[in-house]
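Asks: just coords:
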């Protein structure tokens, strides 16, 4: 094909048809440019098609991941509510100064000495975001949902850090010095412990400001965590809904 075009140009030059040669040369350049642009367009279309297929695959797996973590968040929310209830009841007993309720108080204090952090696992979603696929999303609502999802996880991580510090620096040291933990541990932990050791007399704690504040601070952090579970569940469900809508468009 190249030899054919070259022969035409040579014939035009030999016949001194410079104008026709120039027009033909420009036309040939134009055809070459069109061919290059067409090839680039096809290549770009193919690349976008492959990228869309990869993103679609991620979306389907992210939905599955979200379904699992919504169930996990709802289960953790119930556990959190149980701890809130225990701490509230313990504070009410301390406030009542009712010695007849000391055995109940022992069963409740284990909730204060327990640190259950919020745990989520999103390896596929993290991989999607780390590969900067967020920049490929044209749907502003979906993009906003991904960003809010990331913010919720970041806040949850910060809250977990606060709860860990609260337990490590305040709660555990107090129990270690003042309360026989094996007596007050929650049932699912007590089965791993050995009964015995010095008995704890809880009556003096009716007037113990430190224990009162420990229970109060613990209750506060549990209430905040409960609210974060609500936000997390809402964020997970909203992101799932947006992704499903996006998949239906494709």
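Replies: Now that the structure is in, tell me what you want to look at. Quantities reported herein were computed from a predicted structural model and do not represent experimental measurements. Numbers count the residues shown, from 1 in each chain.

Asks: Every contact and neighbour count from this point should use C-alpha atoms.
Replies: Fine.

Asks: which parts of stretch 125-133 are buried?
Replies: 125, 128 (16 or more other Cα atoms under 10 Å).

Asks: Now do the contacts for residue 197.
Replies: By Cα atoms under 8 Å, 6 or more residues apart in numbering, residue 197 lies in contact with residue 180.

Asks: Please apply the same query to residue 70.
Replies: 233, 236-237.

Asks: would a markdown table of these with distance to residue 169, neighbour count and secondary structure be doable?
Replies: Converted to a markdown table, the contacts of residue 70 look like this (distance: Cα to Cα, whole Å; neighbours: other Cα atoms under 10 Å; DSSP: H, G, I helix; E, B strand; the rest coil):
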| residue | distance to residue 169 | neighbour count | secondary structure |
| --- | --- | --- | --- |
| 233 | 30 | 21 | helix |
| 236 | 32 | 22 | helix |
| 237 | 36 | 19 | helix |
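
Asks: which among these gets closest to residue 61?
Replies: Compare each of these with residue 61 using Cα to Cα and the shortest gap goes to residue 236, at 13.7 Å.

Asks: let's bring in a second model and compare:
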């Protein structure tokens, strides 16, 4: 093709047809430009197709991760809600005159407030998508914003869990270790092979009237409520993402 164009130009020059030569040369340039534009268009289309395939392959894998996290948060949230309600319910034993009943419920109060929190959501697929820049390929603004909202919520959960767990480690647990018989607590909940304490002197009664213990427990209850709110927010966002992913997958399959 190039040889044919060159020969045609040479013939026009030899025949001294300068005007036709320039017209032909311009036409040739236009054809070359059009060819380049078509090639670029095909290349761009092919590249966009590959990028879309990456996103389409990412969606189902990501949806599985989201569904797994929804189940985990839902189960964890149920436990946290149970702890919160149980702790508030048993808080009334503090300062009570019925020591026999109060001591029976004291174990429950300590169990409800003496738990640390480690949600540990599965973020592997999402972190890979961030590294591979797959998130930037998502066309749906709503889906992309929801994903980044969830990432921020998960960071908030991790940060809040650190604060709550550190409070347990540095405040409540040291007090319990000093003023409460833990061996009898585990014996009462059926811990295998652990008999009742021989050093216990009925001294658990003392913390029922302790202002310090009440303050520590109330602080724990407030922390549990904070954790519950964060978990609820994460669950709601995960469910939104799951619905949006389902729509995107369906759209791509149609």
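Replies: Thanks, I have it. Source: prediction; values computed, not measured.

Asks: Quick check, central residue of structure 1?
Replies: residue 153 (4.2 Å; Cα atoms, centre = their mean).

Asks: Excluding covalently adjacent residues, which one is nearest to that residue?
Replies: Distances taken as Cα to Cα, 6 or more residues apart in numbering put residue 232 closest to residue 153 of structure 1, at 7.6 Å, once the chain neighbours are dropped.

Asks: Return the residue of structure 2 aligned against that neighbour.
Replies: Aligned by TM-score structural alignment, residue 232 of structure 1 pairs with residue 234 of structure 2.

Asks: re earlier: how much does the strand or helix carrying the residue nearest to residue 153 of structure 1 stray from structure 2?
Replies: According to DSSP states H and E, residue 232 of structure 1 maps onto helix 209-249. Its matched residues in structure 2 lie on average 1.1 Å from helix 209-249 of structure 1 after superposition (mean Cα distance after the TM-score superposition for structure 1).

Asks: residues contacting residue 198 of structure 1?
Replies: residue 180.

Asks: Helices of the stretch 1-150 of structure 2, residue ranges please.
Replies: 2-14, 18-90, 99-113, 124-131, 141-167 (DSSP state H, counting those that start in this stretch).

Asks: quick one on the thing from earlier: would you format the contacts of residue 70 of structure 1 as CSV with distance to residue 123 of structure 1 included?
Replies: Formatted as CSV, those follow (distance: Cα to Cα, whole Å):
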residue, distance to residue 123 of structure 1
233, 18
236, 14
237, 18
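
Asks: Out of the residues you listed, which is nearest to residue 163 of structure 1?
Replies: The closest of the contacts of residue 70 of structure 1, once distances to residue 163 of structure 1 are taken by Cα to Cα, is residue 233, at 20.1 Å.

Asks: quick check: angle from the helix holding residue 232 of structure 1 to helix 140-166?
Replies: 160 degrees (axes from the mean of the first three to the mean of the last three Cα atoms, to 10 degrees).

Asks: Turn the helices of the stretch 1-150 of structure 2 into JSON lines, columns for distance to residue 203 of structure 2.
Replies: Shown next, in JSON lines, are the helices of the stretch 1-150 of structure 2 (distance: least, Cα to Cα, whole Å):
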{"stretch": "helix 2-14", "distance to residue 203 of structure 2": "102"}
{"stretch": "helix 18-90", "distance to residue 203 of structure 2": "19"}
{"stretch": "helix 99-113", "distance to residue 203 of structure 2": "10"}
{"stretch": "helix 124-131", "distance to residue 203 of structure 2": "49"}
{"stretch": "helix 141-167", "distance to residue 203 of structure 2": "24"}
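
Asks: Need the winner for burial among those helices.
Replies: Among these, helix 99-113 has the highest mean neighbour count (mean count of other Cα atoms under 10 Å), at a mean of 18.

Asks: helices or strands up against that helix?
Replies: Applying 3 or more Cα pairs under 8 Å, 6 or more residues apart in numbering; DSSP states H and E, we find helix 99-113 of structure 2 packed against helix 18-90, helix 211-253.

Asks: With residue 228 of structure 2 as the reference, measure out to residue 173 of structure 2.
Replies: As judged by Cα to Cα, to the nearest Å, residue 173 of structure 2 and residue 228 of structure 2 stand 21 Å apart.

Asks: Comparing these two, which shows the higher neighbour count?
Replies: Shown here are residue 173 of structure 2 and residue 228; by other Cα atoms under 10 Å, residue 228 has more neighbours (21 against 17).

Asks: Next one: the more buried one from residue 74 of structure 2, what distance?
Replies: 11 Å.

Asks: likewise residue 110 of structure 2?
Replies: 24 Å.

Asks: got a list of contacts for stretch 23-36 of structure 2?
Replies: Counting by Cα under 8 Å, 6+ apart, 5, 9 sit against stretch 23-36 of structure 2.
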